[in-house]
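Chemist: No letters, just coordinates:
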């Protein structure tokens, strides 16, 4: 994982502040700013009264591509990060992105790092289920009766919890 380190100094007492930004976040900020500027600029160009020259017309019609790309930015980030939840993120972004909360939720979900288990499954590793030989498939541990008091105890018990007798195998 690559990081960008930014060092800044304050004027009072010259304190040095070090900010570490992950490269993926840095690229997101660049994409966000560029798409946001282009979306605003193409919208503003389309609102100009009077006729537009060729470049102005091109910029105004580029909003047909840029504005949906800006709207779908969380889905693009999930796709670039190879998220296993890409269809779900795209659905939330498409249907709830019109509300700022839905758009931010989809963006946060796109930035979520996969757990090690999800990562292993993504690369095709077969995960084994934990096996406990003392447990039966229904989840109950095998039991037996105490030979001294007759109470039910675990089959692996060395001492009865009811009468305190030492058990022999």
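Modeler: Thanks, I have it. For clarity, every value in this text was computed on a predicted model and none was experimentally measured.
Chemist: Every contact and neighbour count from this point should use C-alpha atoms.
Modeler: Will do.
Chemist: The closest residue to residue 36 other than its chain neighbours sits in which helix or strand?
Modeler: Excluding the flanking residues, the one nearest residue 36 by Cα to Cα, 6 or more residues apart in numbering is residue 70, at 6.5 Å. Element membership for residue 70 (DSSP states H and E) is helix 54-71.
Chemist: Which element is encountered next along the chain beyond that helix?
Modeler: Following helix 54-71 toward the C-terminus (DSSP H and E): helix 73-80.
Chemist: Could you pull out the buried residues of that next one?
Modeler: 73, 74, 75, 76, 77, 78, 79 (16 or more other Cα atoms under 10 Å).
Chemist: pretty sure residue 5 is touching residue 19, no?
Modeler: Yes - between residue 5 and residue 19 there is a contact at 5.8 Å, judged by Cα atoms under 8 Å.
Chemist: Presented hereafter is structure B, for comparison with structure A:
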């Protein structure tokens, strides 16, 4: 019951958690701002972002420049 858990949080706890939630979704935010892989990176971030290596790979994919031939 996630809604029961959220209902028991104080304002201080919610404000404390917001930067961590933003950090978790940082690869998705960067990809959306740069308009790169608008579906792939956010979906993978949702499912693989909790692994450190998955988060690092997704961040790399969202900030790397496209290869110019």
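Modeler: That came in fine, so what should we check first? All values reported here derive from a predicted model rather than from experimental measurement.
Chemist: returning to what we had before: now do the corresponding residue of structure 2 for the residue nearest to residue 36 of structure 1 against residue 16 of structure 2, distance only.
Modeler: By TM-score structural alignment, residue 70 of structure 1 lines up with residue 23 in structure 2. To residue 16 of structure 2, residue 23 of structure 2 is 12 Å away according to Cα to Cα, to the nearest Å.
Chemist: How about residue 63 of structure 2?
Modeler: 27 Å.
Chemist: and residue 41 of structure 2, which of the three is it?
Modeler: helix (DSSP: H, G, I helix; E, B strand; the rest coil).
Chemist: Residue in structure 1 paired with it?
Modeler: Aligned partner of residue 41 of structure 2 by TM-score structural alignment: residue 89.
Chemist: burial measure for the counterpart of residue 60 of structure 1 in structure 2, as a count.
Modeler: Aligning on TM-score structural alignment places residue 60 of structure 1 opposite residue 13 in structure 2. Residue 13 of structure 2 sits with 11 neighbouring residues when counted by other Cα atoms under 10 Å.
Chemist: Residue 69 of structure 2 too?
Modeler: Neighbour number of residue 69 of structure 2 under other Cα under 10 Å is 3.
Chemist: longest helix of structure 1?
Modeler: Longest helix in structure 1 by number of residues (criterion: DSSP state H): helix 23-46.
Chemist: What helices and strands are in contact with it?
Modeler: helix 54-71 (3 or more Cα pairs under 8 Å, 6 or more residues apart in numbering; DSSP states H and E).
Chemist: And the contacts of the helix it packs on?
Modeler: By Cα atoms under 8 Å, 6 or more residues apart in numbering, the surrounding residues in contact with helix 54-71 of structure 1 are 32, 35-36, 38-39, 41-46, 93, 97, 103.
Chemist: Could you work out the most separated pair of those?
Modeler: 45 and 93 (26.7 Å; Cα to Cα).
Chemist: Who has more neighbours out of those two?
Modeler: Set residue 45 of structure 1 next to residue 93 and count neighbours by other Cα under 10 Å: residue 93 wins out with 23 against 19.
Chemist: Spell out for me which residue occupies the centre of structure 2.
Modeler: residue 25 (1.3 Å; Cα atoms, centre = their mean).
Chemist: Okay, and the nearest residue to that one once chain neighbours are set aside sits in which element?
Modeler: Spatial nearest neighbour of residue 25 of structure 2, excluding adjacent residues (Cα to Cα, 6+ apart): residue 45 at 6.8 Å. Per DSSP H and E, residue 45 of structure 2 falls inside helix 40-48.
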